[in-house]
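Student: have a look; sequence and predicted model below, questions after that.
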Amino acid sequence: MRTSLSDLFDGGSDDEVAEVMTRDAISIRATDTIRQAAMMMADLKVGSLPVCDGEELVGTVTDRDIAVRAVASGVDPVAPVIDIATQPVQWCYEDDDLADVKRKMEGRRIRRVPVLDHQKRCRPDAGGSILRGAI
């Protein structure tokens, strides 16, 4: 069972994102299809995937993006996932202050944000991290 940011957050000033983030999250390549994104989400039981072009984070795709921007709009399921991805993407570092990130997520009504290293790298199909909020 996943735990939300609110469930874990105790408000301490020393809390960092690394303490509560989901590790080893999977990302999808910008050139992968919308259908592949939907299948990955179903297999992994997740509602969001970071979208990467090589090691660069270029967007995020959610189950809502697929439903509203693809299915409801008649976009071909073999179109590249980047065509419906949310851009620009919001992200944070693992050593960012948890209270600050939580406020930003709540203010922007964001449920999940990718956690990047300080080189802002994203590695498709390999260990990434996600911070899951409570909105």
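Tutor: Nice, thanks for sending it over.

Student: contacts, neighbours, all on C-alpha from now
Tutor: Noted.

Student: can you count the residues close to residue 24?
Tutor: With neighbours defined by other C-alpha atoms under 10 Å, the count for residue 24 comes to 12.

Student: ah, wrong one, I meant residue 8
Tutor: Neighbours of residue 8 (other C-alpha under 10 Å): 12.

Student: next, residue 40: secondary structure please.
Tutor: Under DSSP: H, G, I helix; E, B strand; the rest coil, residue 40 falls in the helix class.

Student: how near is it to residue 52?
Tutor: According to C-alpha to C-alpha, to the nearest Å, residue 40 stands 15 Å off from residue 52.

Student: looking at those two, which is more packed in?
Tutor: residue 52 (23 against 18).

Student: what's the closest non-adjacent residue to that one?
Tutor: Once flanking residues are discounted, residue 52 sits nearest to residue 29: 4.9 Å by C-alpha to C-alpha, 6 or more residues apart in numbering.

Student: and the comparison structure, right after this:
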Amino acid sequence: ELLERDIDERKLAEEAVKLERQRFNNVVDMLPTYLILMTPDYHIPFANRFFREQFGEVNGRRCFEALFGRSEPCENCQSFTVLATMKPHEWEWSGPDGREYRVLDFPFIDVDGSTLIMEMGIDITDHKNA
């Protein structure tokens, strides 16, 4: 009986974690901004719905391949500044969709302890053109 109770409690805890993860994913996907994680070698292991809808599926490609069809990093990219400074960095970026973005980059420590870049992009095109 004690073992059954432990198993039931564990199942309830696992279900609660699953529901909380789903809630978090729903919140991130509802953001009216793009949110991505980038590795030091330019891969994008996570992209929210806004990013995928604006720029397409990443499918394990590096940012410059997925966004611009390039074979090497963009010369004017400021995303990786945060890896050198370990401080947030803000800049503006012209996306391949013809929109202007206010970009906020942050150092991000992943669950495995690796350092990534968390990037959020806010579409400021209409604001700039007003």
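Tutor: Great, that's in hand. What you see is a predicted model; the values in this text were computed from it and never measured.

Student: what's the TM-score here?
Tutor: For this chain pair, the superposition-based TM-score is 0.31 by TM-score structural alignment, normalised by the length of the second structure; 79 aligned residues with a C-alpha RMSD of 4.8 Å.

Student: thought the residue nearest to residue 52 of the first structure was touching residue 53?
Tutor: Yes - counting by C-alpha atoms under 8 Å, residue 29 of the first structure touches residue 53, with 5.9 Å between them.

Student: neighbour count for the two, which is higher?
Tutor: Higher neighbour count among residue 29 of the first structure and residue 53: residue 29, with 25 against 16, using other C-alpha under 10 Å.

Student: end to end on stretch 36-53 of the first structure, go ahead and measure it.
Tutor: For stretch 36-53 of the first structure, the first-to-last residue distance is 16 Å (C-alpha to C-alpha).

Student: ok, now how distant is residue 108 of the second structure from residue 82 of the second structure?
Tutor: Noted for residue 108 of the second structure: a distance of 9 Å to residue 82 of the second structure, by C-alpha to C-alpha.

Student: residue 12 of the second structure - that's part of a helix, no?
Tutor: Yes - under three-state DSSP, residue 12 of the second structure falls within a helix.

Student: look up how far residue 94 of the second structure lies from it.
Tutor: From residue 12 of the second structure across to residue 94 of the second structure, the span is 46 Å (C-alpha to C-alpha).

Student: and residue 24 of the first structure, that one's in a strand?
Tutor: Yes - according to three-state DSSP, residue 24 of the first structure belongs to a strand.

Student: so the spatially closest residue to residue 118 of the second structure that is not a sequence neighbour: helix, strand or coil?
Tutor: Nearest residue to residue 118 of the second structure in three dimensions, chain neighbours excluded: residue 37, at 4.6 Å (C-alpha to C-alpha, 6+ apart). Assigned by three-state DSSP, the conformation of residue 37 of the second structure is strand.
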